[in-house]
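> Pasting the sequence and the predicted coordinates here, then a few questions.
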Amino acid sequence: MKTVGIICEYNPFHNGHKFHIQKAKEITGAENVVCVMSGSISQRGEVCVFDKWKRASDAVMNGADLVIELPEYYVLQGADIFSYGAVKLLNELGVVDCICFGSETGDISTLNKIADVSDSDDYNALVRKYMNEGKSYPLSCSLSLKEVCGIELKPNDMLGVSYIRAINKINSDIKPYCIKRELVDHNSDTSSGRFASASYIRNLLYDGKFTEAEKLVPYSIPQGTEVYDEEKMFNIIRYVISGISDEDFVGVRGMEPGLAQRIKNTLETTGSLEAFSEKVVTSRYTLSRIKRLIKCAMLNIDQGAELSYIRLLAFNDKGRALIRSIKEASNLILINKLADCSDDNIMLEWDINATSLSTYCLDNPEEGPDDYKISPVYVK
């Protein structure tokens, strides 16, 4: 049976994601859906609004068969490394035939060609030129593609190109497909019928507008549901970062000396996450990059690591059959319960610590989830 892979964050899972899963199966002819999903912290460098087990089970209740966790080591990096980690993990499962992602153009042929161009020396030279002018990496990539190809790509297409480049880099047989994104743009601040962007829904949840949010997701959100809110742990962020030596802070993976000092100075002179966010960004350093670096520092991600495991989050009966196939096909360790694992896996340790860190975004951190106590969710 054919299996399609979906790279996702589901922060939170919404009606657009459900539609994506349905269309992915339709256009690829796949009978099985495997999702590789960010865990407790998203690629924006923000703690996700719901814990990873809830988000994974929401996906399985709405069309996915198996959800596995993308290690934070890959999540807390730029789009290229995020994409590489996700594609590599799907490839290592040994059961995934194709991937399907959302796209503003909906033209996989064009995206394949752009992926080839973006590996050229001319393109990379242009990216360096724009970055030397003080522009951010995402903007430099966008401007370079426009100059080389005459096309200005939007966020989902840019990410799709990163997925295709990753497939090419590891010489995988996985075939890419895309679905044209319609009705609502990435990070749109409006809704359209039953559809809205994840960022729009997150803001509704932060504001306690659960009734409005429920119209945009395929599950109920009872009044009083606690949402993970980073503003609650701003003082902890300030405390932890202030206690890290300048040398160690600069040593964080992806950090630059000037940016390290800027982050520290801004944290010292602002009293809220919102104020910090407004003050710290520049044309070169995006807020997402800064938040990722802060989380890397708090988790002590300061070195390289090799992917060695598959972390199960949620599955159904079809997912259980996929797990059996993965056990036969993959060389990676399949993790069901952490109690069965060794304690010397640094990449897994970062994932566990990310979950622990996320609990400080709750009113009562001690009541938050614990990786050692929660098993993968079986959805009947």
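Yep, it's here. If you're wondering where the values come from, they're calculated on a predicted model, not measured in any experiment.
> alpha carbons only for contacts and neighbour counts from here, please
Fine.
> Count the neighbours of the residue nearest to residue 117 when sequence neighbours are not counted for me.
Spatial nearest neighbour of residue 117, chain neighbours left out: residue 123 (7.0 Å); criterion: C-alpha to C-alpha, 6 or more residues apart in numbering. Applying other C-alpha atoms under 10 Å, we find 19 residues neighbouring residue 123.
> Am I right that residue 123 is in a helix?
Yes. Per DSSP: H, G, I helix; E, B strand; the rest coil, residue 123 lies within a helix segment.
> what about it, distance to residue 342?
The spacing between residue 123 and residue 342, counted by C-alpha to C-alpha, to the nearest Å, is 43 Å.
> Quick check: which helices or strands does the helix or strand hosting residue 168 pack against?
Using DSSP states H and E, residue 168 sits within helix 155-169. Helix 155-169 sits against helix 79-93, strand 98-103, helix 108-117, with contacts defined as 3 or more C-alpha pairs under 8 Å, 6 or more residues apart in numbering; DSSP states H and E.
> Show me what the longest one is packed up against.
Counting contacts by 3+ C-alpha pairs under 8 Å, 6+ apart, helix 79-93 packs against strand 3-8, strand 32-38, strand 66-70, helix 72-75, helix 155-169.
> ok, and what's touching it?
5, 7, 36, 43, 70, 74-76, 96, 159, 162-163, 166-167, 170, 172, 174, 307, 310, 326, 329-332 (C-alpha atoms under 8 Å, 6 or more residues apart in numbering).
> Check it against this one:
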Amino acid sequence: MKTVGIIAEFNPFHKGHEYLIRTLKKETGSDYAVIVMSGDYTQRGAPAILDKYTRTKMALLGGADLVLELPIYYSTSSAEFFAGGAVSILNNIGVTNCLGFGSESGDISAIKKVAGVLADEPEGFSGLLKDNLRSGMNYAAARAAALNKYLSKESESDTVITSLISNPNDILATEYVKALILQKSTVTPYAIKRVGASYDAEALSSDSAGFSSAKAIRAALEGNAPDTDAGVNNQDLLSSEDSLRALSNMPEEVCAYIKALHSEGELKLTTLDDFSELLHYKLILEKNAGYTRYLDVNSDLSDKIAGAINGFTTFSDFVMKLKSKNLTYTRINRALLHILLGMASDKLDVYSADRSAFTSYARILGFNKTASPLLKKIQECSRIPVISTLSDAYKALDEKAYMLLSDTVSASNIYDLVRGCSPINEYSKAPIILVSDMHKD
């Protein structure tokens, strides 16, 4: 039995993701694909457009065999913690042979070299990084410049360096491999070159056989969404030309599933601005105390937030008000989401105190019935608790892991509150089980 692990958001799941899963399974000779997927919130600091159970079903229909949830403190953090938390799960379930991922460069040798520098932090690199930080650069820019200069001395190709420090998938790829190094993992990293539209492409592909970006698909779906306070559940949601083009970028079975949810009145799209009132309330409530206890919020940003509250209109507009040369859109998004969800920086310190052993557990969101041998093997080999029923979690988890799970559950309950779901009870939800084998390998 051979298993490939994949770290993903599937926000939403599309043909490019199906291609990734099936290609990785084929090229690595894997019998199964295990996905560690962000839950109801993503790494860019925004709610997922579709809830985690809907995206789990989409992934299973698209070739995944098992979907595990990435806890909230990792799924909404910087690339380092996003990767570290997810790798910890894949490394510790005891069955993962390969970690597969898409990459703009597709150059696994260069990725390993950059990851090695980041993991070991040699003196030459760390000195350059400190100099850049002292000059006023933000951390991401300082690290990229230090890597560029350090690796240039090592005779690496300038083109490769530029890709690895500036392209989203390559940046994540280096963090995945860095996490494998720090966690002393025997899992083998495997890169395939990204095909189709770039990660941040804003327009749907004009080629019917091409792969559009998840960003473009979200924009097309959201563009036809009515302005509501509790998510989107509208009979005209999928009637526009853009929406239909967005659906055409999903695998056939996934598209049919989404259409079925829509016809049953069960399709809810969730956007950043659905959280506007809740964020505004939280910012007003804590203005006098400041926001520095929250993850990704320093004193300068806290003061800036407090000074801008009177001009608050929507979540997305407020982010733009705060954006500056040294504060990226994503960084501000994450900071505000952390305030809204009550995510404190000292808790992440607890969960990631040891970069070689992140706090982790494996919570099952869904699986293909044909993956029963895989589940049995995980139960036998896993070095971390495997959770399928939340009500039993307190028996299996230690204090830190149970706190991390509770934080994740609370965040999902808030997601459901904003979407207008009833009842709001994460404990009442069972894993998705795909009974028939829909794989087409």
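Nice, thanks for sending it over. Owing to the predicted nature of the structure, the values given are computational and were not obtained by experimental measurement.
> Can you calculate the TM-score here?
Between these two chains, after superposing, the TM-score reads 0.93 (TM-score structural alignment, normalised by the length of structure 1); 378 aligned residues with a C-alpha RMSD of 2.0 Å.
> about what we covered before: residue in structure 2 paired with the residue nearest to residue 117 of structure 1?
By TM-score structural alignment, residue 123 of structure 1 lines up with residue 125 in structure 2.
> Also residue 64 of structure 1?
In structure 2, residue 64 of structure 1 lands on residue 64 (TM-score structural alignment).
> check contacts around the closest residue to that match other than its chain neighbours.
Spatial nearest neighbour of residue 64 of structure 2, excluding adjacent residues (C-alpha to C-alpha, 6+ apart): residue 33 at 5.4 Å. Residue 33 of structure 2 makes contact with 3-6, 21, 25, 63-66, according to C-alpha under 8 Å, 6+ apart.
> which SSE is residue 202 of structure 1 in?
Residue-wise, residue 202 of structure 1 maps onto helix 198-206 under DSSP H and E.
> mind listing what the alignment partner in structure 1 of residue 172 of structure 2 touches?
Mapped onto structure 1 by TM-score structural alignment, residue 172 of structure 2 lines up with residue 159. By C-alpha under 8 Å, 6+ apart, the residues touching residue 159 of structure 1 are 79, 83.
> Let me know the secondary structure of the aligned partner of residue 317 of structure 2 in structure 1.
Alignment note (TM-score structural alignment): residue 317 of structure 2 maps to residue 275 of structure 1. The three-state assignment at residue 275 of structure 1 reads helix, by three-state DSSP.
> isn't residue 138 of structure 2 right next to residue 326, touching?
Yes. With contact defined as C-alpha atoms under 8 Å, residue 138 of structure 2 and residue 326 form a contacting pair (5.8 Å).
> how deep is residue 179 of structure 2 tucked in, by neighbour count?
Neighbour number of residue 179 of structure 2 under other C-alpha under 10 Å is 29.
> And the nearest residue to it once chain neighbours are set aside, how far from residue 298 of structure 2?
Spatial nearest neighbour of residue 179 of structure 2, chain neighbours left out: residue 84 (5.2 Å); criterion: C-alpha to C-alpha, 6+ apart. Relative to residue 298 of structure 2, residue 84 of structure 2 is positioned 23 Å away (C-alpha to C-alpha).
> Check residue 197 of structure 2 too.
Distance, residue 197 of structure 2 to residue 298 of structure 2, by C-alpha to C-alpha: 35 Å.
> Spit out the contact partners of residue 319 of structure 1.
Applying C-alpha under 8 Å, 6+ apart, the residues contacting residue 319 of structure 1 are 32, 34, 65-66.
> the strands in structure 1, which residues?
Assigned by DSSP state E, the strands in structure 1 fall at 3-8, 32-38, 66-70, 98-103, 175-180, 191-192, 195-196, 309-315, 333-335, 377-378.
> what angle do the first one and helix 79-93 make?
To tie it back to what came earlier, the one meant is strand 3-8 of structure 1. Angle, strand 3-8 of structure 1 to helix 79-93, by axes from the mean of the first three to the mean of the last three C-alpha atoms, to 10 degrees: 150 degrees.
> Run the angle between the longest helix anywhere in structure 2 and strand 66-70 for me.
Longest helix in structure 2 by number of residues (criterion: DSSP state H): helix 399-419. In terms of direction (the same axes, to 10 degrees), helix 399-419 of structure 2 departs from strand 66-70 by 90 degrees.
> Could you pull out the buried residues of helix 399-419 of structure 2?
With burial defined by 16 or more other C-alpha atoms under 10 Å, the residues of helix 399-419 of structure 2 counted as buried are 401-402, 404-419.
> How far off centre is it?
Put simply, helix 399-419 of structure 2 sits 16 Å off its chain's centre (C-alpha atoms, centre = their mean, to the nearest Å).
> and if you look at stretch 5-15 of structure 1?
Taking mean C-alpha positions (C-alpha atoms, centre = their mean), stretch 5-15 of structure 1 and its chain are 9 Å apart.
> Can you give me the end-to-end span of it?
Distance between the boundary residues of stretch 5-15 of structure 1 (C-alpha to C-alpha) amounts to 18 Å.
> Just the closest of the contacts of residue 33 of structure 2 to residue 336 of structure 2, please.
Set against residue 336 of structure 2, the nearest of those by C-alpha to C-alpha is residue 6 (28.0 Å).
> Please tell me I have it right and the closest one contacts residue 101.
Yes. In this structure, residue 6 of structure 2 is within contact of residue 101 by C-alpha under 8 Å, at 6.4 Å.
> what's the distance between residue 183 of structure 1 and residue 195 of structure 1?
8 Å.
> Oops, could you answer that again for residue 319 of structure 1 instead?
27 Å.
> quick one: the most far-flung residue of structure 1 relative to its centre from residue 262 of structure 1, how far?
Centroid-distance maximum for structure 1: residue 269 at 29.7 Å, with C-alpha atoms, centre = their mean. Distance from residue 269 of structure 1 to residue 262 of structure 1, counting by C-alpha to C-alpha: 11 Å.
> Could you do residue 135 of structure 1 as well?
Residue 135 of structure 1 sits 17 Å away from residue 262 of structure 1, going by C-alpha to C-alpha.
> next one: residue 187 of structure 1
On the measure of C-alpha to C-alpha, residue 187 of structure 1 and residue 262 of structure 1 end up 27 Å apart.
> Please apply the same query to residue 198 of structure 1.
Using C-alpha to C-alpha, residue 198 of structure 1 is found at 29 Å from residue 262 of structure 1.
> Same drill for these two, tell me which one is more crowded.
Neighbours per residue (other C-alpha under 10 Å) separate residue 198 of structure 1 from residue 262, with residue 198 holding more: 24 against 14.
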